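> Pasting the sequence and the predicted model now:
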Amino acid sequence: MGFPKGRRPVVVAVAALLALVAAAAIGYRVLAPAEVSTPAKGDLPPAGTPAIGTVGRLPVAPLIVDGRLRVYAAERQVYADQPADSRYRVTPFWSYRRWPAQLNGVLAEGTTVVSRWSDGKLVALDARTGRVAWRADGPEPGAGFTSRRTGAATVWDPRGISVAAGPPGRPVLVVSGEGRLRGYALADGGELWRVDGDPDCRTDLGTTAAGRVVSVDSCAGPATVEFRDVATGGVATRWRPPDAGTELTVTPVGCLTPRSQCRGLRTSGPGDAAGRGWLVGPGEPVAAPTLDVEDVTLAGDLAVGNIGPVLTGREARTGKERWRRGDLGEVRVIATEPGRVHVLTGAKELVTLDSVTGAERSRFPLTVGREGTGWDPGRAYAADGYVAVERLREGARPDDDDPAWFLTAEPVVLAAT
């Protein structure tokens, strides 16, 4: 039995409309903005003391938090596993996803993990549970997930997001993007201050150990370094290196974490390729010639780097030598953390030194299984006595794709020192 001829077009039209509505509903469910939070189902284990040596290899770069778990970045996800000394990546302890925004940066301070997204949203997670602690709107970064497949740039070197000590017991999160600079209370995400400017003539660099926000401003004249109070956002000091030209490149040095709580700067300009080093504190920067060399870094109050084949630790302010190690051969300082300097030898041995005395704390080959030492170090990171290093193919070039860039599918080697 069919429909009358006069009703048949109406039925067809209704059916088509219903199909369109169903397709739209499905499309909305798939493509609509979404947030999926999967908190931990149990408690974190007590902090342990891992055995010194290579722990294992990982496909992605870990951010060590509280010495007990590892936090990772993916294009639309931040997640964690534990324990920190697990040989391989294991089932996530907790996970947080957003769609369609992309993860742009991750920063950890204490047990708070702050994630920054391409739409400007800031989401803080309690690292112990994975639950959302707070959300806030921030400046858009102007980019999405910019890391290679390990996510190292997102967790080890996030741009436009840093932290500093504010009033006693109140760390301040500083976020910048597209000319806007914001300060937030890390505890609850409350906005403390805001500064707007021209992104074409101001570059925000990070924070100092003295509680300042560092920017380079060239909007009203020659490039000038601005130091803002992290608690209020107000300009405390404007400074230019003596004899500086109109152009100025400024690089933070000796940061506790990338671009956070830095103790020094290196400045350079046209015709000054070597650059000049400075110590930063509550007032104007103080010249530190020991930091003029690009490969020298700050470890506490000491400038650590090579003088020929000898690794030395010298007082950054006076240049007075405090220790030297001529027994290591050609080495490269790959990471520092409070009290420790981690260097990699030409034979791919990871040597950890006491940053104050130069005494050796540990030494072992940074190898996994039978993979050998035929690789070049990429990005590196250290926290809580752990060191993680990307292993690159020898001779790899920055424009290579990931398979040609990384040594293996699990290119990150993790070690306990």
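Yep, that arrived.

> all contacts plus neighbour counts: C-alpha atoms, from now on.
Noted.

> OK, contacts around G190?
Neighbouring residues of G190 by CA atoms under 8 Å, 6 or more residues apart in numbering: A136, Y184.

> For the one helix or strand L256 maps to, give me every contacting residue.
Assigned by DSSP states H and E, L256 belongs to strand 249-257. Residues outside strand 249-257 that contact it (CA under 8 Å, 6+ apart) are 205-206, 208, 216, 259, 261-269, 297-300, 337-338.

> same question, stretch 16-34
Applying CA under 8 Å, 6+ apart, the external contacts of stretch 16-34 come out as R98, W99, P100.

> this is the other structure I want to compare:
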Amino acid sequence: MALRNLPRRSRNAVIAALTVALIAAAGVTVWRVLRPTEVIAAATSTYPEATIPIPGRVGSLISAPLIVEDRLRVYAKKREVWSDGPPSYHYERSAYWSYRRWPAQVTEIVLVHQGNRPLIVTSWSDGLLVALEAESGNVAWRQQGDTLQDEYAGRRTGAQTVYPTSRLLTTEQGFITSNSYIRGYAADGTENWKRLTPTTPECHGTEFTTQHQWLVLDTCTKTLKRLDTRTGAALPELPINAAVVEPIACVSGHSQCRAMRTTGETAQGWILTGPEPRESKPLAHPGSTLVQQIVATADAENTVTGRDPETGQALWTWQAPSPIQLLASGTDRVFVLLTDRTLAGLDLKTGENLTRSGVNYPPEPESPYAISNVYTANRYIVLERVNPNIPADANDDTYYFTHRPVLVAIA
């Protein structure tokens, strides 16, 4: 019988029932789309082989990578962490594995090692910590922690998220989270200790880690406050009388830094590889870096000098063919980027030019660029390139050097 032939009361009842059914169906659909979800797309192919290509430019990427064992690149965007490989491939590839959560956002990621097992520890805007196995993309563990940041802040490249300078930092034993509490974790996700942050929010300056310490500049007292990352015990404050602290020779971001430069009435350099800082006069030089037991300084427009970290005595010099733009620490060499877009790798003992090659891409603009983030892994160097003298709050198209601003090269 047609609906129009039913009595009015019956017709209204049928319409009401259909309406309730449609609303319920729509609600189910909305819930399926918007409910909290976790999507794991584990690796289905073999772990990429380690590759070190010939020196020079390797790739021009949109996203900034963490490089794992010369085999894998790991990236982050708003709600997803994913990987591809090998690192020598010139563009991003289809995901080797990926991990996504909804509606939480990625806030920081770091690489830690549980024995010989590399893990990607990820923090999320709802406070959850999730460790992913680098080889497979499977979840190794989950741990509810503090909300370290309310939302993704990585912009186009994700560099701020992939190379964090605060909140989630690694140590030799595991990693540290910092908010109102400082918490020390083992690589397996076990929380070993926690304590209140030793600074007030308005005095909390630059924070960073060494292998065994967490340090923060108290901008009110101009001292460095320290914790032992193995036990959480407070260590004596360092009265450096500095307004600015620059971590140097870090593994990634502000994690496991081997040195620092402090600036107050004068600049001072410090080596942080022991239980107490040791002053290093050559590290006070702007732009200098520490590689193993050598301090590399740019002493003139185109001269690099390797110096004894204690005495400052010159051990070798290298004359560059053009002005120096950047010195960076590699595993066994000094990376030198020149203004003509040449990348050189220098031997630590002799200053010999081991490698030198152009890293310019012909289609890219020939105008100068500034470097906002530097990351090195073995012989790889990753540069996040931005346009000079552009404020950081400019839109991405104005701020970044090109649509693919992340340069990956080998020295």
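Great, that's in hand. Predicted model, so just to flag it, every value in this text is computed and none were measured.

> Let me see the TM-score of these two.
Scored against TM-score structural alignment, normalised by the length of structure 2, the superposed chains reach a TM-score of 0.89; 400 aligned residues with a CA RMSD of 2.4 Å.

> Which among the contacts of stretch 16-34 of structure 1 count as buried?
Among these, those that count as buried by neighbour count (16 or more other CA atoms under 10 Å) are R98, W99, P100.

> would JSON lines of those with secondary structure be doable?
Formatted as JSON lines, these follow (DSSP: H, G, I helix; E, B strand; the rest coil):
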{"residue": "R98", "secondary structure": "strand"}
{"residue": "W99", "secondary structure": "strand"}
{"residue": "P100", "secondary structure": "coil"}
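
> Could you provide those in JSON lines, with additional columns for distance to F364 of structure 1?
Formatted as JSON lines, those follow (distance: CA to CA, whole Å):
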{"residue": "R98", "distance to F364 of structure 1": "40"}
{"residue": "W99", "distance to F364 of structure 1": "43"}
{"residue": "P100", "distance to F364 of structure 1": "44"}
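
> which one of these is nearest T345 of structure 1?
Taking CA to CA as the measure, T345 of structure 1 lies nearest R98 of these, at 41.2 Å.

> can you give me the strands in the stretch 51-200 of structure 2?
56-61, 66-68, 72-77, 80-84, 97-102, 106-114, 117-124, 128-133, 139-144, 168-170, 174-178, 181-186, 191-196 (DSSP state E, counting those that start in this stretch).

> looking at those strands, which is buried most?
Mean neighbour counts were compared across these using mean count of other CA atoms under 10 Å; the top stretch is strand 168-170, at a mean of 30.

> which residues touch E390 of structure 1?
By CA under 8 Å, 6+ apart, the contact set of E390 of structure 1 is A61, P377, G378, R379, A380, F406, P411, V412, V413.

> which one is the aligned partner of Y79 of structure 1 in structure 2 nearest to, not counting chain neighbours?
Alignment note (TM-score structural alignment): Y79 of structure 1 maps to W82 of structure 2. Leaving aside its chain neighbours, W82 of structure 2 sits nearest to S98 (4.0 Å; criterion: CA to CA, 6 or more residues apart in numbering).

> now L63 of structure 1
Per CA to CA, 6+ apart, closest to L63 of structure 1 is V71, 4.9 Å.

> follow-up on the earlier one: in the strand holding L256 of structure 1, what's buried?
The neighbour-count check on strand 249-257 of structure 1 (16+ other CA under 10 Å) flags V250, P252, V253, G254, C255, L256, T257 as buried.

> after superposition, how close is it to structure 2?
Compared with structure 2 after the fit, strand 249-257 of structure 1 shows a mean deviation of 2.4 Å (mean CA distance after the TM-score superposition for structure 1).

> in structure 2, which spans are helices?
Taking DSSP state H to define them, one finds helices in structure 2 at 8-34, 159-162, 396-399.

> tell me the most buried of those?
Mean neighbour count (mean count of other CA under 10 Å) peaks for helix 159-162 among these, with a mean of 26.

> Now do it: which range of structure 1 does it align onto?
Taken onto structure 1 by TM-score structural alignment, helix 159-162 of structure 2 occupies residues 152-155 there.

> which residues sit against the matching stretch?
Contacts for stretch 152-155 of structure 1 (CA under 8 Å, 6+ apart): 60-63, 72-73, 104-107, 145-147, 379.

> Looking at these, which one is closest to G385 of structure 1?
L63 (12.3 Å).

> can you tell me which residue in structure 2 aligns to that closest one?
When structure 2 is aligned by TM-score structural alignment, L63 of structure 1 is paired with L66.

> ok, that match to G85 of structure 2 distance?
As judged by CA to CA, to the nearest Å, L66 of structure 2 and G85 of structure 2 stand 11 Å apart.

> what touches both of these two?
Counting by CA under 8 Å, 6+ apart, the common neighbours of L66 of structure 2 and G85 are R73.

> Look up how far A335 of structure 1 lies from the residue nearest to A84 of structure 1 when sequence neighbours are not counted.
Once flanking residues are discounted, A84 of structure 1 sits nearest to L69: 4.5 Å by CA to CA, 6+ apart. L69 of structure 1 sits 20 Å away from A335 of structure 1, going by CA to CA.

> Which of the contacts of E390 of structure 1 are retained in structure 2?
Retained in structure 2: A61, G378, R379, A380, P411, V412, V413, out of those (criterion both residues aligned by TM-score structural alignment, their matches' CA atoms under 8 Å).

> Now, those that are in strands?
Mapping these onto strands (DSSP state E) picks out G378, R379, A380, V412, V413.

> Measure how buried the counterpart of R314 of structure 1 in structure 2 is and give me the count.
Mapped onto structure 2 by TM-score structural alignment, R314 of structure 1 lines up with R307. R307 of structure 2 has 23 neighbouring residues, counting by other CA atoms under 10 Å.

> show me what contacts R307 of structure 2?
R307 of structure 2 makes contacts with P282, I294, V295, A296, T297, Q313, A314, L315, W316, as judged by CA under 8 Å, 6+ apart.

> Tell me the spacing between the residue lying closest to it once chain neighbours are set aside and T350 of structure 2.
Nearest non-adjacent residue to R307 of structure 2, counting by CA to CA, 6+ apart: A314, 4.5 Å away. Using CA to CA, A314 of structure 2 is found at 11 Å from T350 of structure 2.

> Which part of structure 2 matches stretch 253-262 of structure 1?
Using TM-score structural alignment, stretch 253-262 of structure 1 pairs with 248-257 in structure 2.
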